[in-house]
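Undergrad: I'd like to go over a predicted model; first the sequence, then the structure.
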Amino acid sequence: MEDATRRLADGRRDARFEELLGETERWLEAAERIGSAGRPHVLAALAAREEARTSEAETRAAEGWARAEAELEGAGRRLEREDLEDATARGDRATLLYRRATRSARRDQFLGAAIQARAAAMNAGASELAPSAFAAGEAQLASGEADIADNAATDGPARAGEAALAAFSRAHHIAALFDSVRRREVSVERLIDEHEADLARLAEAADVEALHSNPGETTARIAGEISRLRADNERLGIELAGERARASEFDTRVATLEARLSEFERRFTGARDELLAVREREARLREVQGLFTPAEGEVLLSGDRLVLRLFGLTFEPSRAEIDEALYPLLTKVQRVITTFPGATLRIEGHTDSQGGTRGNQSLSQRRAIAVREHLLARVPIPSSRVEATGLGEERPIASNETEDGRARNRRIEIVLTLPGS
């Protein structure tokens, strides 16, 4: 197709031009035939892959995702050879691996914060000092785990995770208050005064009168006002849904007419442009992957996101200053950024589990900011397109029980969202 396009641009619409078009058509027909015959054999794997991708398994369960991708790629190679039996077996293995990655990612997404809150509550002695709240958290966490195992809808484990987080946080808070009272750092009278002040602020926000002598009545008034506002909100939501439905119907009719009008042109130009874009992107990706040694980092591509996972970008303990010895590695990162102009960047700082959670988050944030400032000083990219965030110990990619695992978890990840994908 490329050769034919160049000949057409040069005005050489000769026999060779017609021959090239014929070859293009034959190759496309062969690809369509193999695709049509092979797709049923990997359909389940493709569906499981989409579910895993939606669950962010490529980042939240990176190892499992990579294994599933390798199996699916192997199935694709077997399809090209029209070895449907082996392709089916590999597709089945890929399906299983994608589903496992999905469960792992959903557990991290919906229950990760609650699991961390549980550990903190346990350390504070909340299981004994606030048994009811702690037990409520355990029950919600178990419910979330069961929903994920049963592949329940998203709202189930999400609600369970939020409820478990709230219960464990409450248990932790109660244990902390108990400890403060026991140490005589705070009195019971002061706690009651603070509660009444909070209730008064809520009453003021709800525009109801607070009765200091009757906290229960004040709470009831606030609840009544909230119920009224919710009813108004539901009514407005129903009206808005109706308007949106009418607008959607109109948009659908317009889109249908436009699609029919441009169908022929889109099929021809779309296939050509997609082929060219894929080849260009693959070439740039191969170039980027060849820049980094295994000790420096690895390059991951998922959809429109290119992830530079940099193990070699290290810092002194508890420090966020970039050593000059790391400049050559950062120069490679600069080359990647210039290879994909127009991409937006998110620089993520990660730590191992050593030290406190809050301190790790702060340290990872400062390191991410240091890398951001270094790159902005050397790459002509608007600062508005470069974000720095610290994730602390929240997203390990290896076990924190070994030094090698902790070393892999102490990393900088640079996520490029590629334009035009």
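TA: Done, it's in.
Undergrad: can we go C-alpha only for contacts and neighbour counts from here?
TA: OK.
Undergrad: Could you give the separation of the helix or strand containing residue 142 from the chain centroid?
TA: Per DSSP states H and E, residue 142 falls inside helix 131-149. Here helix 131-149 is found 24 Å from its chain centre; the criterion is Cα atoms, centre = their mean, to the nearest Å.
Undergrad: Pull the residues that contact it.
TA: Helix 131-149 is contacted by residues 103, 106-107, 111, 114-115, 118, 121, 126-127, 153, 156-161, 163-168, 170-171 when judged by Cα atoms under 8 Å, 6 or more residues apart in numbering.
Undergrad: so after it, what's the next helix or strand?
TA: Assigned by DSSP H and E, the successor of helix 131-149 is helix 155-182.
Undergrad: going on from that next one, what's the next piece of helix or strand?
TA: Sequence order places helix 188-205 as the next helix or strand after helix 155-182, per DSSP H and E.
Undergrad: take the one below as the second:
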Amino acid sequence: MKRLISVLALIALALGLSACATRTYVDDKVAVVNQRVDEVDSNAKQGIRRLDAQVGLMDATLKAHEEMIAAAQKTAQEALDRAIAAGKLSEGKMLYEVVLSDDHFKFGIDDDKLSKETKAALDSFAGQIKAENKGAYIEIQGHTDSRGEASHNDKLGERRAMAVYQYLHTKAGLPLHRMNVISYGETRPLASNMTEDGRKQNRRVVLVVLK
């Protein structure tokens, strides 16, 4: 009888140990699964944050481009209005515009001298006017970045526009009465003046061709 009890006790002990081992195994597996779930959740949240940041950047870029287009349209429309008021146009419409930006046609600091690249671009522009738009009216707009005093930038924009005006007449042969000069100085930026790239875009001369 004692032997039977001992055997039963051993069996019970074995079953108990087996149950403990099973629970430990299950707990370990559950812990691993929970850890993986937490990792997936963390990765998903990071992915969502990255997507949100990319969407925000795209929205900011789109807004900047829309503002650039709006600024260009505004200056072109104002040129058209001035030309109509002065009786310079036969049809009263804008044909196109050419932007001579500092990013490609270098102006020195506080300088209005035309580079070889700018002169070549103006020669090409004048050739197109003579061939296709002899009766066109051209407004030459000077723009600067925001460094320096506003009054100085107004004069600098005018000097640069005048340099283009004089070159188109003396070297390219366009008549003076078909051209006009205006300076916007720093008031019509195309990009932020907080970066060098933005300032390069803002230092420009715009040729608005009207008919």
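TA: In hand now; what should we look at? Fair warning: this is a prediction, and the values are worked out from it, not measured in the lab.
Undergrad: Any idea what the TM-score comes out to?
TA: Aligned and superposed, the two chains score 0.54 in TM-score terms (TM-score structural alignment, normalised by the length of structure 2); 128 aligned residues with a Cα RMSD of 2.8 Å.
Undergrad: Now the residue opposite residue 160 of structure 2 in structure 1 once aligned. Nearest residue, chain neighbours left out?
TA: Counting by TM-score structural alignment, residue 160 of structure 2 corresponds to residue 367 in structure 1. Computed as Cα to Cα, 6 or more residues apart in numbering, the closest residue to residue 367 of structure 1 that is not its neighbour in sequence is residue 320, at 4.7 Å.
Undergrad: ok, that neighbour - contacts?
TA: Neighbouring residues of residue 320 of structure 1 by Cα under 8 Å, 6+ apart: 363, 366-367, 370.
Undergrad: Identify, from those, the entry nearest to residue 198 of structure 1.
TA: Nearest to residue 198 of structure 1, judged by Cα to Cα, of those is residue 363 at 33.3 Å.
Undergrad: The strand or helix carrying the closest one against structure 2, how far on average?
TA: Element membership for residue 363 of structure 1, per DSSP H and E: helix 357-376. Following the fit onto structure 2, the mean deviation recorded for helix 357-376 of structure 1 is 0.4 Å by mean Cα distance after the TM-score superposition for structure 1.
Undergrad: Report all helices and strands that that helix contacts.
TA: Here helix 357-376 of structure 1 touches strand 344-350, strand 386-392, going by 3 or more Cα pairs under 8 Å, 6 or more residues apart in numbering; DSSP states H and E.
Undergrad: and those strands, which is most packed in?
TA: Each of those was given a mean neighbour count from mean count of other Cα atoms under 10 Å, and the largest, a mean of 24, is that of strand 344-350.
Undergrad: now it: which residue numbers in structure 2?
TA: If you align by TM-score structural alignment, strand 344-350 of structure 1 falls on residues 137-143 of structure 2.
Undergrad: Work out the gap between that stretch and the centre of the chain.
TA: In this view, stretch 137-143 of structure 2 has its centroid 23 Å away from the chain centroid, taken as Cα atoms, centre = their mean.
Undergrad: In structure 2, spot the helix with the most residues.
TA: In terms of residue count, the longest helix belonging to structure 2 (DSSP state H) is helix 2-85.
Undergrad: Residue 118 of structure 2 maps to what in structure 1?
TA: In structure 1, residue 118 of structure 2 lands on residue 326 (TM-score structural alignment).
Undergrad: Now do that match against residue 333 of structure 1, distance only.
TA: Noted for residue 326 of structure 1: a distance of 11 Å to residue 333 of structure 1, by Cα to Cα, to the nearest Å.
Undergrad: Could you do residue 155 of structure 1 as well?
TA: 39 Å.
Undergrad: So for these two, which residue has more residues nearby?
TA: residue 333 (20 against 11; other Cα atoms under 10 Å).
Undergrad: which stretch of helix or strand covers that one?
TA: Per DSSP H and E, residue 333 of structure 1 falls inside helix 327-339.
Undergrad: so what corresponds to residue 99 of structure 2 in structure 1?
TA: Match for residue 99 of structure 2 (TM-score structural alignment): residue 309.
Undergrad: actually residue 190 of structure 2, not the one I wrote
TA: Alignment note: residue 190 of structure 2 maps to residue 397 in structure 1; criterion TM-score structural alignment.
Undergrad: Same check on residue 180 of structure 2?
TA: In structure 1, the residue matched to residue 180 of structure 2 (TM-score structural alignment) is residue 387.
Undergrad: Look up how far residue 348 of structure 1 lies from that match.
TA: In terms of Cα to Cα, residue 387 of structure 1 sits 8 Å off from residue 348 of structure 1.
Undergrad: Just give me the neighbour total for the closest residue to the match of residue 118 of structure 2 other than its chain neighbours.
TA: Leaving aside its sequence neighbours, residue 326 of structure 1 sits nearest to residue 313 (Cα to Cα, 6+ apart; 6.6 Å). By other Cα under 10 Å, 21 other residues sit near residue 313 of structure 1.
Undergrad: which element is residue 313 of structure 1 on?
TA: When elements are assigned from DSSP H and E, residue 313 of structure 1 belongs to no helix and no strand.
Undergrad: which residues in structure 2 does the lengthiest helix in structure 1 align to?
TA: When structure 1 is parsed with DSSP H, its longest helix is helix 215-289. Helix 215-289 of structure 1 corresponds to no residues in structure 2, going by TM-score structural alignment.
Undergrad: Can you give the distance from that helix to the centre of its chain?
TA: Chain-centre distance of helix 215-289 of structure 1: 19 Å, with Cα atoms, centre = their mean.
Undergrad: orientation of it relative to helix 188-205 in degrees?
TA: Calculated by axes from the mean of the first three to the mean of the last three Cα atoms, to 10 degrees, helix 215-289 of structure 1 forms an angle of 80 degrees with helix 188-205.
Undergrad: And helix 215-289 of structure 1, what does it pack against?
TA: When contacts are defined as 3+ Cα pairs under 8 Å, 6+ apart, helix 215-289 of structure 1 sits against helix 188-205, strand 297-302.
Undergrad: Could you list the buried residues of whatever helix or strand comes next after the longest helix of structure 2?
TA: Next helix or strand after helix 2-85 of structure 2 toward the C-terminus (DSSP H and E): strand 94-101. For strand 94-101 of structure 2, burial by neighbour count (16 or more other Cα atoms under 10 Å) applies to 94, 97, 100-101.
Undergrad: And stretch 162-172 of structure 2, by the same measure?
TA: 162-165, 167-169, 172.
Undergrad: Looking at those, which is nearest residue 205 of structure 2?
TA: Lowest distance from residue 205 of structure 2 to the buried residues of stretch 162-172 of structure 2 (Cα to Cα) belongs to residue 164, with 8.2 Å.
Undergrad: All set, thanks.
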